[in-house]
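Trainee: Show me how the following folds:
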Amino acid sequence: MLIDSHCHLDYLARDGDLDEVLARAREAGVSPMLTISTKLREFDVVRSIAESAGDIYCSVGVHPHEAESEPDTAAAELIRLAAHPKVIGIGETGLDYFYEHSPRDVQQAVFRAHISAARETGLPLIIHTRDAEADTIRILEEETGKGPFPGLIHCFSGTQRLADAALALGFYISVSGIVTFKTAEDLRTVIATVPAERLLVETDSPYLAPVPRRGKRNEPAYTAHTAAKVAELKGLGAAEVASVTTDNFRRLFAKAEI
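Mentor: From the prediction side, this is the model:
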């Protein structure tokens, strides 16, 4: 069994073949799947997909790209929505200074609201960070000083500094198909240093399809390709990676009934 710890099934559903996507995932041994919220205004769609099957869970949150369109996101509203039995995480949230679709100060304020919700609910914070490592680390350290909260860096593509800071805070590292790309040698070097008991695997589908599916629409069934690269980097067998990443998911996303 492999768990896709981060996918966007609502985006895949727009192509009209979600049932087939889910069938291929299950046939490939990928189950459960965690489908991720990026906009509160579309959360009902994400939640309904999670409600449609026993092996699908969801998160609630606002992607940093969307922070300007939902700047008044409050921890209280996130906490209220997170009470649903299928909601097992807070986010994705964080900072993206690469595209800067939202002003940095707004991103930071919305990020802190999500952190408050994670602290209050005990649900893991699902963190997106791109070209914003210094502020991400600073905010996480400042907020941890107010009280601990669980979390992970999703689709990790950062530096050793970010990985070490995340691990020091007790967070997990989630690995996407980027780790299979020819240009990702630096990332592979970092992932090789992360303890296996702190790793998760994900697709971030429909984006970032791993080799040998590079350039295609990504989907949860392809989690196995990323897991195979993690196994190679850690010197483990495929079954060992499946087992350890599943155990890690269970430990972090303890609300999920798996």
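Trainee: From here on, just use CA atoms for contacts and neighbour counts.
Mentor: Noted.
Trainee: got a list of contacts for the lengthiest strand in the chain?
Mentor: If you go by DSSP state E, the chain has its longest strand at strand 87-96. Defining contact as C-alpha atoms under 8 Å, 6 or more residues apart in numbering, one finds that strand 87-96 is touched by 36-38, 47, 57-65, 78, 81-82, 104, 107-108, 110-111, 114, 117-118, 123-132, 136, 253-256.
Trainee: Could you turn the buried ones of the residues you listed into a PyMOL selection?
Mentor: To isolate the buried subset of these in PyMOL, counting by 16 or more other C-alpha atoms under 10 Å, use the following:
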select buried, resi 36+37+38+47+57+58+59+60+61+62+63+64+65+78+81+82+104+107+108+110+111+114+117+118+123+124+125+126+127+128+129+130+132+136+253+255+256
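Trainee: circling back: centre of the chain to the longest strand of the chain, how far?
Mentor: Strand 87-96 sits 7 Å away from the centroid of its parent chain (C-alpha atoms, centre = their mean, to the nearest Å).
Trainee: cool, stretch 127-134 as well?
Mentor: Chain-centre distance of stretch 127-134: 13 Å, with C-alpha atoms, centre = their mean.
Trainee: From the rest of the structure, what touches that stretch?
Mentor: With contacts defined as C-alpha under 8 Å, 6+ apart, stretch 127-134 is touched by 63-64, 91-98, 136, 151-155, 158, 162.
Trainee: what angle separates the host helix or strand of Q107 from strand 87-96?
Mentor: Following DSSP states H and E, one finds Q107 within helix 104-121. With axes from the mean of the first three to the mean of the last three C-alpha atoms, to 10 degrees applied, the angle from helix 104-121 to strand 87-96 works out at 160 degrees.
Trainee: Determine the set of other helices and strands touching helix 104-121.
Mentor: Where contact means 3 or more C-alpha pairs under 8 Å, 6 or more residues apart in numbering; DSSP states H and E, helix 104-121 is packed against helix 75-81, strand 87-96, strand 125-130, helix 133-144.
Trainee: Now find how far off-centre the shortest one is within its chain.
Mentor: Relative to the mean C-alpha coordinate of its chain, strand 125-130 is positioned 7 Å out (C-alpha atoms, centre = their mean).
Trainee: Please give the structure of this sequence too, so both can be compared:
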Amino acid sequence: MSETPFLVDSHCHLDFPDFAEELDEVVARAGRAGIGTMLTICTHVTRFQQVRALAHRFDAVWCSVGIHPHEAGREPATDAARLIELADDPKVVGFGETGLEYFYEHSPRADQQRAFRAHIQAARETGLPLIIHSRDADADMAAILREEAGQGAFPGLVHCFSSGPELAETALELGLYLSFSGIVTFPKAEALREVAKTVPPERILVETDAPYLAPVPKRGKRNEPAFTVHTATRLAEVLGMEVADLAAQTTENFFTLFGKVQRPSP
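Mentor: Predicted coordinates:
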């Protein structure tokens, strides 16, 4: 493995308790695996200060501010103005994760949609990317994205993409990126791999969603940013690309979308 950073983990949760006892080593392992930049994602606005502090602790780590749809009915109601205020920090580079989660539905759908629209407004007003979570909500997600785009464009990505071709098409039409996680390596994810083949390479990112969704051959273990390599390797196979070319493309895509992030030194 090259010692030169050549991949970005565009979505992980380094503030989660799973990493508390060895966070320094987790970040160091990522660097040794060639992961030069990590974006750790906020899920609770009430924990944002800890997320931001973690990003400031490591040069290679950046962060977002936002409320996961699971928490939309439990976290304090947070409008776009407050999100924008919290993003006024050099290490805060996006809004989310936010969106719609209808599989578990831990928060009422109305609360999820309200929070989602507030995050979209913040992204529209600042130009910072929106980090979208969508599960079992394709129809409502597409409808809200189209409606909001009609009020003005906003940058963003659908993270951990696992939906069907219709949502992929909608997202791409609206200028959004799609990020693929370890799910794309799972044996039963052939339908997702077929969707991935339809996405222009210049609109693809890779991620771990660590500590969840460890890719093959690490499935069953706690996921971590170093494992981004395995997802990138499998995705390159699916797309008929060399791994180095996919790494270069997805890395460039990340820095194009997340323009506030500083590129690591060679």
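Trainee: follow-up on the earlier one: could you point out the residues of the second structure onto which the helix holding Q107 of the first structure aligns?
Mentor: Per TM-score structural alignment, the counterpart of helix 104-121 of the first structure in the second structure is residues 109-126.
Trainee: what's the average per-residue distance for the matching stretch once overlaid on the first structure?
Mentor: Here the mean offset of stretch 109-126 of the second structure against the first structure after fitting is 0.5 Å, by mean C-alpha distance after the TM-score superposition for the first structure.
Trainee: Run the chain-centre distance for that stretch.
Mentor: Distance, centroid of stretch 109-126 of the second structure to centroid of chain: 16 Å (C-alpha atoms, centre = their mean).
Trainee: so the helix holding Q107 of the first structure versus helix 133-144, what angle?
Mentor: Orientation of helix 104-121 of the first structure against helix 133-144 (the same axes, to 10 degrees) gives an angle of 40 degrees.
Trainee: Show me what D17 of the first structure aligns to in the second structure.
Mentor: Correspondence of D17 of the first structure to the second structure, assessed by TM-score structural alignment: E22.
Trainee: now I3 of the first structure
Mentor: In the second structure, I3 of the first structure lands on V8 (TM-score structural alignment).
Trainee: what ranges do the strands span in the first structure?
Mentor: Under DSSP E, the first structure gives strands at 2-7, 30-35, 56-60, 87-96, 125-130, 151-153, 172-175, 199-201.
Trainee: Distance from the chain centre to the last one, please.
Mentor: Centroid separation for strand 199-201 of the first structure versus its chain: 9 Å, with C-alpha atoms, centre = their mean.
Trainee: Where in the second structure does it fall?
Mentor: Going by TM-score structural alignment: strand 199-201 of the first structure matches residues 204-206.
Trainee: quick one on the thing from earlier: separate out the buried members of the contacts of stretch 127-134 of the first structure.
Mentor: 63-64, 91-97, 136, 151-155, 158, 162.
Trainee: I139 of the first structure -> the second structure?
Mentor: Match for I139 of the first structure (TM-score structural alignment): I144.
Trainee: Please apply the same query to A242 of the first structure.
Mentor: Using TM-score structural alignment, A242 of the first structure pairs with A247 in the second structure.
Trainee: who touches that match in this structure?
Mentor: F6, L7, A232.
Trainee: And V62 of the first structure, by the same measure?
Mentor: V62 of the first structure touches S37, T38, K39, L40, E70, T73, G91, E92, T93, V110, counting by C-alpha under 8 Å, 6+ apart.
Trainee: and if you look at A115 of the second structure?
Mentor: By C-alpha under 8 Å, 6+ apart, A115 of the second structure lies in contact with I67, P69, A72, A77, T78, D79, T98, G99.
Trainee: can you rerun that using 6 Å?
Mentor: By C-alpha atoms under 6 Å, 6 or more residues apart in numbering, the contact set of A115 of the second structure is empty.
Trainee: can you check H13 of the second structure too?
Mentor: T40, I41, A210 are the contacts of H13 of the second structure under C-alpha under 6 Å, 6+ apart.
Trainee: ok, the second one touching G66?
Mentor: No - the pair I41 of the second structure and G66 fails to qualify as a contact (C-alpha atoms under 6 Å) at a distance of 8.0 Å.
Trainee: how about E194 of the second structure, what's its partner in the first structure?
Mentor: Match for E194 of the second structure (TM-score structural alignment): T189.
Trainee: Next, count neighbours for its match.
Mentor: Per other C-alpha atoms under 10 Å, the neighbour tally for T189 of the first structure reads 14.
Trainee: Over to P76 of the second structure?
Mentor: For P76 of the second structure, using other C-alpha under 10 Å, the count is 12.
Trainee: Kindly report the same for D19 of the first structure.
Mentor: D19 of the first structure: 11 neighbours (other C-alpha under 10 Å).
Trainee: Same check on D17 of the first structure?
Mentor: D17 of the first structure: 10 neighbours (other C-alpha under 10 Å).
Trainee: Quick check: it vs I173 of the first structure, distance?
Mentor: Remark: distance between D17 of the first structure and I173 of the first structure (C-alpha to C-alpha, to the nearest Å) = 30 Å.
Trainee: quick one: contacts of stretch 198-206 of the second structure?
Mentor: Y177, L178, S179, F180, T250.
Trainee: can you list the helices and strands packed on helix 104-121 of the first structure in a markdown table and add distance to R217 of the first structure?
Mentor: Output for these, formatted as a markdown table (distance: least, C-alpha to C-alpha, whole Å):
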| stretch | distance to R217 of the first structure |
| --- | --- |
| helix 75-81 | 30 |
| strand 87-96 | 21 |
| strand 125-130 | 21 |
| helix 133-144 | 28 |
